[in-house]
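> Provided below are the primary sequence and the corresponding predicted coordinates.
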Amino acid sequence: MKRSILLFALAIGLTTACTNSAKQPTAPSQQPVAESIEVTYHVEGMTCDHCEQSIQKGVAELPGIQSVEANHEDSTTKVIYDPSQTDQKAITQAIEKRGYTVTGRP
């Protein structure tokens, strides 16, 4: 009896797995994809690796951020982002919220 229940359960599981894997993929979204923008900021107040990590963490929390590279040696922060999800003002505010000053772009 236990064996027939086990076989029955196995057969149902395989049927469900086959049915789910046969689903057709959905068509990709027809919305245009925004191109990424790369911006480098001059940031005053970075003096160490911890400063770099703080800025990178703060900026990375924003939506649409694809890459953040802060460098205390040349006082720059390079950001690649999706302009449909965030903007330069939000990025600047995220850096300044961490206690650093954005003085422009080198």
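Done, it's in. Numbers count the residues shown, from 1 in each chain.
> could you use CA atoms for every contact and neighbour count after this?
OK.
> where do the strands sit along the chain?
Along the chain, the stretches classed as strands by DSSP state E are 37-44, 65-71, 76-81, 101-104.
> for these, which one sits closest to residue 21?
strand 65-71 (31.6 Å; C-alpha to C-alpha).
> tally of neighbours for residue 91?
Neighbour count of residue 91, defined by other C-alpha atoms under 10 Å: 22.
> I'd say it and residue 61 touch.
No: using C-alpha atoms under 8 Å, residue 91 makes no contact with residue 61, being 9.9 Å away.
> and the comparison structure, right after this:
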Amino acid sequence: MVKVIFSVSGMSCEHCKNAVEKALNKLEGVQTVQVDLQLGEVAISYDENIVTREKLINTITETGYSVI
């Protein structure tokens, strides 16, 4: 299991938080997702043998937010 923290711009409310969490939790291999709106960060624990870091970034981007 690997943990990564991304800085994400554009998240400002509970709806933003829920949208990112829901999208990431749908991915096979994602164990936990924690969004911190104040810091603008998303912490993800995942199995690197199942899902890639690139896929995580693409999923956040497809949700409408930018990984910095």
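Yes, it's here. Because the structure is a prediction, the values reported are computed rather than measured.
> before we move on, the earlier item: which one of the strands of the first structure lies nearest to residue 13 of the first structure?
It is, among the strands of the first structure and with distance given as C-alpha to C-alpha, strand 65-71, at 39.9 Å.
> any buried residues in the closest one, and which?
For strand 65-71 of the first structure, burial by neighbour count (16 or more other C-alpha atoms under 10 Å) applies to 65, 68-71.
> show me what residue 26 of the second structure lines up with in the first structure.
Using TM-score structural alignment to pair residues, one finds that residue 26 of the second structure aligns to residue 61 in the first structure.
> now do residue 13 of the second structure
For residue 13 of the second structure, the aligned residue in the first structure is residue 48 (criterion: TM-score structural alignment).
> so what's that match closest to, chain neighbours aside?
Taking C-alpha to C-alpha, 6 or more residues apart in numbering, and ignoring the residues beside it in sequence, residue 48 of the first structure has residue 72 as its nearest neighbour in space, at 5.9 Å.
> residues in contact with the one you found?
The contact partners of residue 72 of the first structure, taken as C-alpha atoms under 8 Å, 6 or more residues apart in numbering, are 46-49, 51-52.
> residue in the second structure paired with it?
Matched across to the second structure, residue 72 of the first structure falls on residue 37, judged by TM-score structural alignment.
> coming back round to it: a markdown table for the buried residues of strand 65-71 of the first structure, including distance to residue 99 of the first structure?
As requested, the buried residues of strand 65-71 of the first structure are exported to a markdown table (distance: C-alpha to C-alpha, whole Å):
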| residue | distance to residue 99 of the first structure |
| --- | --- |
| 65 | 20 |
| 68 | 17 |
| 69 | 17 |
| 70 | 14 |
| 71 | 16 |
